[in-house]
Every structure is written in C-alpha cells, then in structure tokens.
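J.: sequence plus predicted model, see below.
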Amino acid sequence: MSDTTPGTWLRRFHPAPDAPAELVCFPHAGGSAAYWFALSRLLTPTVEVAAVQYPGRQERHREEPLRDLHVLADRIAAALGPGGRRPRLLLGHSMGASLAYEVAVRLARTSGGAPAAVLVSGRPAPSRHRFGDDRPDDDRALLARMRALGGTGTALLDDPELLGLVLPVLRADHAALAAYRPTAAPPLDCPVVGLTGDRDSEATPDEVAAWGAHTTGPFALRTFPGGHFFLSDRFAEAAAEVSALVSGVSAARA
C-alpha cells in the first residue's frame, strides 16, 4: 500500500459515505486516530469523521515515526487529494492544529481542494509560534511534561511494556515540534474557529485568538474551562461547533 494511500492514513470509525460533509481530525503529539472516536460517534451520520493515523502508532507501530511536520503534512495532503462532492473541514488539537494548518495551506494550492473550514485547538497561531519550545532535554523531562499536561493515555506512561511502544513516538513528535517553523503562506480564505482552555499553559487564549489573522474568512474564538487537554471533556461542544460550520457552509453553497 502506498505511503499516500488514504487507507494508510485515515481511520473512519463510523463510515458515513452519504454524510453531507467530512471532518478530517489530526491528533496531538503522542496521540493516535483513536483520540477522535468519541467525536466521530457524536457527529455520525451528519458528518463523516476521518481521523489521521500518523506512522509509528497502533496498527502502524512498525513504521518509523516522522520527525518533520512538513513531510507529514505533504504526505497527508497527498493522501487526502483534491476536494470531492462534499465540503471537507479540518480539526486539529495541539500538534494536530499545526498539521491541520499546514495541510490546509497545501490543499488551498490545488484546484478545488481548499478546506471549507478549519478548527484549531490548543495551539498558538503561526504568528505566535514558540520557536524551539517543544523539546524536553531527555526522556525523564519528556515524561514529566506529558504527565503534567494530563489528557487521555497518560496512564500508559506508568506501564513499562506500553511505555516502550509510546516513548519512540513521543520522542519523534517532540523533535518534530522543536524543529517546526510554520509555512509562510497567504491567509486562508475559509472560516477558522479557535478552541482553547482558559488554563492552558501551552496555548493561551490570546495566542489562540491570533489565528484570526491567518484567514480572510470569519474567525471565532471559543474558550472552555480546563488545561491543555480541555477538549477531551468537550467533544459535545466541539461537535456543535462542527455542525454549525457545516450548516453555514451548506447554506453558502446553496
């Protein structure tokens, strides 16, 4: 199977090919496509969720994790291909928000491929990027940081056997984040929604609000109680935001 085959990269937990819209979801650093299962269940059958599975995790655990977000974005954009008959929205959390942006930039360069909307969660805007702030000094510091951030999957860090599978992915993702420099590109022309936790030290509401400068379309900021992984407890609200965007996009197309 090719490295840019959709089946390699996308997981559809609740297939809904007749849904009027598609939402492509990008996990956080160390995360997997499974993070988006609950959101997929909430949105089906109105929106079909396609969760991105990065190399090195779950059924792709034999593949080497990629240490370059630009290479990741290139391959994901190629796997997605040009837009189809229905609008495509992108949603990413933390590292996934940067990837959603990079993929949106790449898709916007293709005829008819630009996303209908982008939702970015828990990540500073490209103009507020914290250069080199994502790579702990060693494994001990990396694990301490992950425990401090919390979120789903933290318990895996206390299981020595599972840690052996997770640690290479965490190392690679944080190396990719430390080296990442956002693409200098014209603003997107679609609606963008920023999602943020009011106690998130990784991306403050002000840093997330700066995403508004990266689109010529409408921008909205939604602030929720919680830290970096606020979204894990707010999938219902995220589903409502997606549904509202789909309704707006559908009305505009009509």
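T.: Perfect, thanks for sending it. Numbering: from 1, shown residues only.
J.: please make it C-alpha for all contacts and neighbour counts, starting now.
T.: Noted.
J.: A114: what's it in contact with?
T.: When contacts are counted by CA atoms under 8 Å, 6 or more residues apart in numbering, A114 touches G83, A104, V105, L107, A108.
J.: grab the nearest non-local neighbour of the first one.
T.: So the one you mean is G83. On the basis of CA to CA, 6 or more residues apart in numbering, the spatially nearest residue to G83 that is not a chain neighbour turns out to be G113, at 4.4 Å.
J.: how about that neighbour, secondary structure?
T.: Secondary structure assignment for G113 (DSSP: H, G, I helix; E, B strand; the rest coil): coil.
J.: burial count for it?
T.: By other CA atoms under 10 Å, 20 other residues sit near G113.
J.: tell me which element the residue nearest to the spatial centre of the chain falls in.
T.: For the chain, the residue sitting closest to the mean C-alpha position, by CA atoms, centre = their mean, is G92 at 2.0 Å. Counting by DSSP states H and E, the element that carries G92 is strand 88-93.
J.: who's in contact with that strand?
T.: Contacting residues not belonging to strand 88-93 are listed as 21-28, 97-100, 104, 115-123 [CA under 8 Å, 6+ apart].
J.: hang on, the earlier thing: state the distance from the residue nearest to the centre of the chain to D158.
T.: With the distance defined as CA to CA, to the nearest Å, G92 ends up 26 Å from D158.
J.: quick revisit: residue contacts, the residue nearest to G83?
T.: Listed by CA under 8 Å, 6+ apart, the contact set of G113 reads G81, P82, G83, L107.
J.: switch the cut-off to 6 Å
T.: G113 sits next to P82, G83, L107 when contact means CA atoms under 6 Å, 6 or more residues apart in numbering.
J.: what's the answer for V49, then?
T.: Contacts here follow CA under 6 Å, 6+ apart; on that basis V49 touches E22, L23, V24, S40.
J.: wait, doesn't F224 sit right on R199?
T.: No. Using CA atoms under 6 Å, F224 makes no contact with R199, being 8.9 Å away.
J.: for the closest residue in space to G227 that isn't next to it in sequence, what is the enclosing helix or strand?
T.: Once flanking residues are discounted, G227 sits nearest to D200: 4.1 Å by CA to CA, 6+ apart. Assessed by DSSP H and E, D200 sits outside every helix and strand.
J.: strands of the protein, start to end?
T.: Along the chain, the segments classed as strands by DSSP state E run 10-11, 21-26, 47-52, 88-93, 117-121, 192-197, 219-224.
J.: circling back: nearest residue to the residue nearest to the centre of the chain other than its sequence neighbours?
T.: In space, G92 comes closest to F26 once its chain neighbours are excluded; the distance is 4.5 Å by CA to CA, 6+ apart.
J.: also this one, for the comparison:
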Amino acid sequence: MTTTSDRTMPGGGSAWVLPAPGVAPAGRPLRPRLICFAYAGRGASVFQAWQGLLGDTADVCSVQLPAREERLHDAPVTEVAALRQELLPRLRPWLDGPFVLFGHCMGALLAADLAVALRADDGIEPDALILSGAAPPWQQESLGDDLGAMTDGEFIRGLRKAGALTARQIAEPAALALMLPAIRADYQLFESTRRQRPRPSVPPLRCPMSLFAGDADAAILPEQVRDWGALSAGRSELTVFAGDHFFLETAAELVAGRVGDEIRRVCR
C-alpha cells in the first residue's frame, strides 16, 4: 500500500521533497541542488518563484512537511528525532551532487539539524549552509511546555506578541485557522530542537555558512543570528536585509540573489 508520505509526485519528487518544474530527477543532477525549508506553518509554496529567480544557478527542491498545503491532512511531526527518521531517507536521493541547504526561521533550525545529522550519519556536508531569520537553538528561549494545551486564542496571541505572524495571516483569520495545526506542530518541533542542540564545544561542521537577518526583526537580532557560526569551523558571513521577520518574502529577489551568489561561490 502506498502512503501519502511515500507517494511519487510530479517531477520525480515525493510528498516530502518537491522539485521545482523542470528540475532533473534524483540521480541525474544537472546543477547544484538548493534544498529549501520554509518557516513555521508554511510549506513549499514559499519558494515557488525561486527557480525563476535563480535560473541556471541551481535546481530548487523544497521540503514539504506534513499538515500543510497538499499534505494538509497528513499527521504533523512534533519531535525532531522523528522528523529526521522520516525525512532523511527521502532527502538522500537528492544529495547526489553538489547541494546547499537553506532555511528561514523554523526552517533554519531544521536545515541546521539535518546538516549535523548528515555529517554524523553519512559523513557528508552541504557545500554551504544558509540560515535565515533565526537564532540558533542555544540562543532561543523556551516557548513553554504547554503548547499543546493552549487554546487557539492563547496560541495566536503568543504568536502575535512574538512577531511570528505576517500581516496577511492576521488579516485572514479563517485561513490562519487552517494553518494553526501546522504552526503549533512546528513550534513543538522548535522546542525539541532547542532541547537537543546545545551550543557545541567543538564545531560539528566544516562547511561555509551564510547567515541572513532582518534589520527590523522584532524577535531576532542580527547578533543572535551571527552566533550560528559556532556550528561550523568554516567561513561564516552575516547579511542584514531591510525588513521585519518576514524579509524572506518582502525582499525575495534580494534574498534569492544573495543565495545565488553563495551557490556560485561554493559550487564552481
């Protein structure tokens, strides 16, 4: 029996990894692969314009977690160890050539966690790790142990206070209600990542890192983002964009352009 998580999708992807239209199937890379991880509650559609923005620089593949978009009815994953177990076997076929991991906000925590897991389990690293709009887990404060017990109203108020909702999400409460299970699950994922990834005494990675921050992000300061450098003995560079926590979308062309610069730099 084929489950949702094992289903083959158009373009040779799975429910977990969605290649952009025209991207070469796993096993036949034509260009470096850019593996993208969206922020809490969102999915692969965040990156739907990126193949056009990057052109021939890279093949864009987006990770699609359960409980969102076309996986809306799939059970969410709330523990990072369980996510690794589910995602890594489906991600490995796409790591058959040069590859770069990119994540924003919650996606940055997942990209970093998987980079460390790939180094430990497979002896491989991304050609670059690009982390955006997030402080490392050892810099993060707990969101509380009662996330699962909060009412929707309490949870939404907490998200608004933290600056973790876009203006569009706030203006469209019906659409936000559909996204709440995914957002809640992602914040539980955040808590499990925070517990399992203390500040390393020895950098577990060697790959170069590009770090992105927003100059008006009320939740994450650029200096907090800079502390991701403790994760790798390689080069670490911080770029600060104009915008709040969601500069990934408001400055999409600039962000994608900087990502393209890094890919060309490391995948010559």
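T.: The structure has been received and is ready for your questions. Note that the coordinates shown come from a computational prediction; the quantities given were computed from them, not determined experimentally.
J.: counterpart of the residue nearest to G83 of structure 1 in structure 2?
T.: If you follow G113 of structure 1 across to structure 2 using TM-score structural alignment, you land on I124.
J.: equivalent analysis for R67 of structure 1, please.
T.: For R67 of structure 1, the aligned position in structure 2 is occupied by T78, per TM-score structural alignment.
J.: tell me, how many residues neighbour its match?
T.: Here the neighbour count serves as a burial measure; for T78 of structure 2 (other CA under 10 Å) it reads 19.
J.: in terms of secondary structure, what does the lengthiest helix in structure 2 contact?
T.: Taking DSSP state H as the assignment, the helix of structure 2 that covers the most residues is helix 173-196. Counting contacts by 3 or more CA pairs under 6 Å, 6 or more residues apart in numbering; DSSP states H and E, helix 173-196 of structure 2 packs against helix 80-91.
J.: the helix it packs on vs structure 1, mean deviation?
T.: Once superposed with structure 1, the aligned residues differ from helix 80-91 of structure 2 by a mean of 2.0 Å; criterion: mean CA distance after the TM-score superposition for structure 1.
J.: returning to what we had before: which one of the contacts of A114 of structure 1 is nearest R128 of structure 1?
T.: Each of the contacts of A114 of structure 1 was checked against R128 of structure 1 using CA to CA; the closest is V105, at 17.4 Å.
J.: how close does the closest residue to G112 of structure 1 other than its chain neighbours get to T216 of structure 1?
T.: Using CA to CA, 6+ apart and skipping residues adjacent in sequence, the residue nearest G112 of structure 1 is G83, 5.8 Å away. Summarising the geometry, the distance separating G83 of structure 1 from T216 of structure 1, computed by CA to CA, is 20 Å.
J.: now swap in V49 of structure 1 and tell me
T.: For V49 of structure 1, the distance to T216 of structure 1 (CA to CA) stands at 26 Å.
J.: give me the aligned partner of V208 of structure 1 over in structure 2.
T.: Using TM-score structural alignment, the equivalent of V208 of structure 1 in structure 2 is V225.
J.: wait, its match sits on A135?
T.: Yes. With contacts counted by CA under 6 Å, V225 of structure 2 reaches A135, the gap being 4.6 Å.
J.: ok so, going back, which positions within the longest helix of structure 2 qualify as buried?
T.: Of all the residues in helix 173-196 of structure 2, those buried under the rule 16 or more other CA atoms under 10 Å are 176, 179-194.
J.: do the same with stretch 91-98 of structure 1
T.: Judged by neighbour count (16+ other CA under 10 Å), stretch 91-98 of structure 1 contains these buried residues: L91, G92, H93, S94, M95, G96, A97, S98.
J.: go on, stretch 225-237 of structure 2?
T.: Across stretch 225-237 of structure 2, burial judged by 16+ other CA under 10 Å covers V225, R226, D227, W228, G229, A230, L231, S232, S236.
J.: got it, and stretch 242-252 of structure 2?
T.: G243, D244, H245, F246, F247, L248, A252.
J.: dump those residues to JSON lines, plus distance to A82 of structure 2.
T.: As requested, the buried residues of stretch 242-252 of structure 2 are arranged in JSON lines below (distance: CA to CA, whole Å):
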{"residue": "G243", "distance to A82 of structure 2": "34"}
{"residue": "D244", "distance to A82 of structure 2": "31"}
{"residue": "H245", "distance to A82 of structure 2": "28"}
{"residue": "F246", "distance to A82 of structure 2": "28"}
{"residue": "F247", "distance to A82 of structure 2": "30"}
{"residue": "L248", "distance to A82 of structure 2": "27"}
{"residue": "A252", "distance to A82 of structure 2": "31"}
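J.: tell me which of the residues you listed is nearest to R160 of structure 2?
T.: H245 (12.0 Å).
J.: residues touching that closest one, list them.
T.: In this structure, H245 of structure 2 makes contact with D217, judged by CA under 6 Å, 6+ apart.
J.: what residue in structure 1 is paired with it?
T.: Residue pairing (TM-score structural alignment): H245 of structure 2 is matched to H228 of structure 1.
J.: equivalent analysis for L54 of structure 2, please.
T.: The alignment partner of L54 of structure 2 in structure 1, by TM-score structural alignment, is L43.
J.: how close does that match sit to A114 of structure 1?
T.: Distance from L43 of structure 1 to A114 of structure 1, by CA to CA: 22 Å.
J.: how close does G84 of structure 1 sit to S111 of structure 1?
T.: 11 Å.
J.: kindly report the same for D134 of structure 1.
T.: Counting by CA to CA, the gap from D134 of structure 1 to S111 of structure 1 is 34 Å.
J.: between these two, which one's more packed in?
T.: Comparing D134 of structure 1 with S111 by neighbour count (other CA under 10 Å), the higher total belongs to D134, at 18 against 9.
J.: please name the nearest non-neighbouring residue to the more buried one.
T.: Closest residue to D134 of structure 1 apart from its sequence neighbours, by CA to CA, 6+ apart: A178 at 4.9 Å.
J.: need the contact list for A79 of structure 1.
T.: Residues in contact with A79 of structure 1 (CA under 6 Å, 6+ apart) are T4, T5, P6.
J.: excluding its backbone neighbours, what's nearest S40 of structure 1?
T.: Counting by CA to CA, 6+ apart, the nearest residue to S40 of structure 1 once its immediate chain neighbours are dropped is V49, at 5.3 Å.
J.: corresponding residue for Q140 of structure 2 in structure 1?
T.: So, by TM-score structural alignment, Q140 of structure 2 is matched to H129.
J.: near P32 of structure 2, how many other residues are there?
T.: Other residues near P32 of structure 2 number 23, with proximity taken as other CA under 10 Å.
J.: contacts for stretch 220-234 of structure 2, please.
T.: For stretch 220-234 of structure 2, the external contacting residues (CA under 6 Å, 6+ apart) are A134, A135, P136, P203, L205, R206, C207, P208, A213, S236.
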